[in-house]
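Novice: starting from these lines, generate the structure:
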Amino acid sequence: MHFRKATENDIPSIVTLLADDELGSTRESIEDCVVNDYVEAFAEMEAQSGNQLILAIDDQSVVGCLQLTLIPGLARRGMKRAQIEGVRVDRRYRSQGVGQALFEHAISIAKDEGAGLVQLTTDKQRADAHRFYERLGFTASHEGMKLLF
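Specialist: Presented below is the predicted three-dimensional model:
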C-alpha cells in the first residue's frame, strides 16, 4: 500500500467510497448528472493552497481516502490547524490498518507543514469511527455544530 494525492481521474473511485455506507449513500451519487459537481469541487480544492485529497492505494486500486486542509489562523498565537474530512476505507480493507496508516500519513504532512493540531468532525451516528479516532489519540474536546443550506 502507498499514498498519493488524488487527481481528477480518481473522482469516481473517491465518490464510490464516500457513498459506500448508510449515511454516505444518502448524500452522494455517481450518476452522470452530478459528476460535474464533483469535478468542479475538486478543481476548487486543487486551486486552494493547503487543501488535498489523500488516497491509500493497494494494487492500483483506491482503498481509502481523506481530505486534509491546512488552516492558518490567529487563535492560539497564530497556530496553523489541519482539518481532516471525508474519511473512508473500502469495506473490504477495514480493520487491516489502512485507516491508521492513512491518518499517520496525513498527520505527518500536517506536522511537516507546521500545523500545531489536527481536528476533525464525525457524525454522531458513527460509533465505530469514534472508537477508531480515540484509538489514534483524538479526544472529543469540543461540540461541533453545522448549519446546512
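
Novice: contacts and neighbour counts: CA atoms only from here.
Specialist: Fine.

Novice: dump the residue contacts of residue 25.
Specialist: Residue 25 makes contacts with 18-19, as judged by CA atoms under 8 Å, 6 or more residues apart in numbering.

Novice: nope, residue 52 is what I was after
Specialist: 5-6, 45-46, 67-69.

Novice: show me these that map onto strands.
Specialist: Counting by DSSP state E, the part of the contacts of residue 52 found in strands is 5, 67-69.

Novice: and the helices in the protein?
Specialist: With DSSP state H as the criterion, the chain has helices at 11-19, 24-27, 32-47, 75-78, 98-112, 127-135.

Novice: let me have the ones you listed in a markdown table, extended by distance to residue 54.
Specialist: Shown next, in a markdown table, are the helices of the chain (distance: least, CA to CA, whole Å):
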| stretch | distance to residue 54 |
| --- | --- |
| helix 11-19 | 10 |
| helix 24-27 | 18 |
| helix 32-47 | 12 |
| helix 75-78 | 26 |
| helix 98-112 | 8 |
| helix 127-135 | 18 |
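
Novice: now the other sequence, so there's something to compare against:
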Amino acid sequence: MVRIKELLTKQQWLEAYPVMKQLRTHLDETSYVELIQQAVENEGYKLFALFEKDTIVAAVGFMPMITLYNGKFIWVCDLVTDDEHRSKGYGQQLLAYVENWSKDNGYNIVSLSSGLQRLDAHRFYEERLEYDKVSYVFLKRI
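Specialist: Predicted coordinates for the structure are as follows:
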C-alpha cells in the first residue's frame, strides 16, 4: 500500500533523511534538520513523503511563493526517490500530489529546477509530466 503524508516534526524529517541524503549529499543530519526548520518557519516550506507500507521511499519539499515573474506559484525545492525504488512512478505520484495541493490552495503554477547533469530527470519532467523548460537558473556563491 502506498500513501503520501506531510512530515511535520523533527522526528519525521529525520525519518526522511536517508532518502533526502541521496539528493542533498552535502547535508549531514544536523544541517538538514536546521535548514528544514528555518524553511518551515520563514518560507512556508512543506515536506511530504511517499510511503511504501511503513517505509519512506520518496520525498518532495516545496514552498508557496509569489514573484513578479510567476505571480502566485509553488516552487518544488526537493524531489527524490530512493535508488532502490526508482521507476515505480513515485516521483510522478508526488508531483501529481503537489499539483493537486497547488490547485486546492489557489496556486496555478508549479515550477522546479534540475541540475544540468540530470538528463534523465529532464526527460522525465518534459516528456512524461509535460513540464516546459522556460529558463536557466544561475547561481553565484559569495
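
Novice: give the residue farthest from the middle of structure 2.
Specialist: Of all residues in structure 2, residue 142 has its C-alpha farthest from the mean position, at 25.2 Å, by CA atoms, centre = their mean.

Novice: of the ones in strands among the contacts of residue 52 of structure 1 - the most surrounded one?
Specialist: Comparing those by number of neighbours (other CA atoms under 10 Å), residue 68 comes first, having 25 neighbours.

Novice: hmm, that one is touching residue 53, no?
Specialist: Yes - judged on CA atoms under 8 Å, residue 68 of structure 1 makes contact with residue 53 at a distance of 6.3 Å.

Novice: hey, which of the helices of structure 1 is tucked in deepest?
Specialist: Mean neighbours per residue, mean count of other CA atoms under 10 Å, is largest over the helices of structure 1 for helix 11-19, with a mean of 19.

Novice: quick one, it and helix 32-47 angle?
Specialist: Orientation check (axes from the mean of the first three to the mean of the last three CA atoms, to 10 degrees): helix 11-19 of structure 1 against helix 32-47 gives 100 degrees.

Novice: helix 11-19 of structure 1 - contacts with which helices or strands?
Specialist: Here helix 11-19 of structure 1 touches helix 24-27, strand 61-71, strand 80-89, going by 3 or more CA pairs under 8 Å, 6 or more residues apart in numbering; DSSP states H and E.

Novice: against structure 2, what's the mean shift for that helix, could you check?
Specialist: Taken over the aligned residues, the distance from helix 11-19 of structure 1 to structure 2 averages 2.6 Å (mean CA distance after the TM-score superposition for structure 1).

Novice: and the angle for that helix with strand 80-89?
Specialist: Going by the same axes, to 10 degrees, helix 11-19 of structure 1 makes 80 degrees with strand 80-89.

Novice: spatially central residue for structure 1, please.
Specialist: Note: structure 1 centre (CA atoms, centre = their mean) maps to residue 66, 2.3 Å.

Novice: corresponding residue for that residue in structure 2?
Specialist: Aligning on TM-score structural alignment places residue 66 of structure 1 opposite residue 60 in structure 2.

Novice: how about that match: what's its closest non-neighbour residue?
Specialist: residue 79 (4.4 Å; CA to CA, 6 or more residues apart in numbering).

Novice: ok, that neighbour - contacts?
Specialist: Contacts of residue 79 of structure 2 (CA under 8 Å, 6+ apart): 23, 58-61, 91.

Novice: trace it over to structure 1, please.
Specialist: By TM-score structural alignment, residue 79 of structure 2 lines up with residue 87.

Novice: what sits against residue 27 of structure 2?
Specialist: Contacts of residue 27 of structure 2 by CA under 8 Å, 6+ apart are residue 21.
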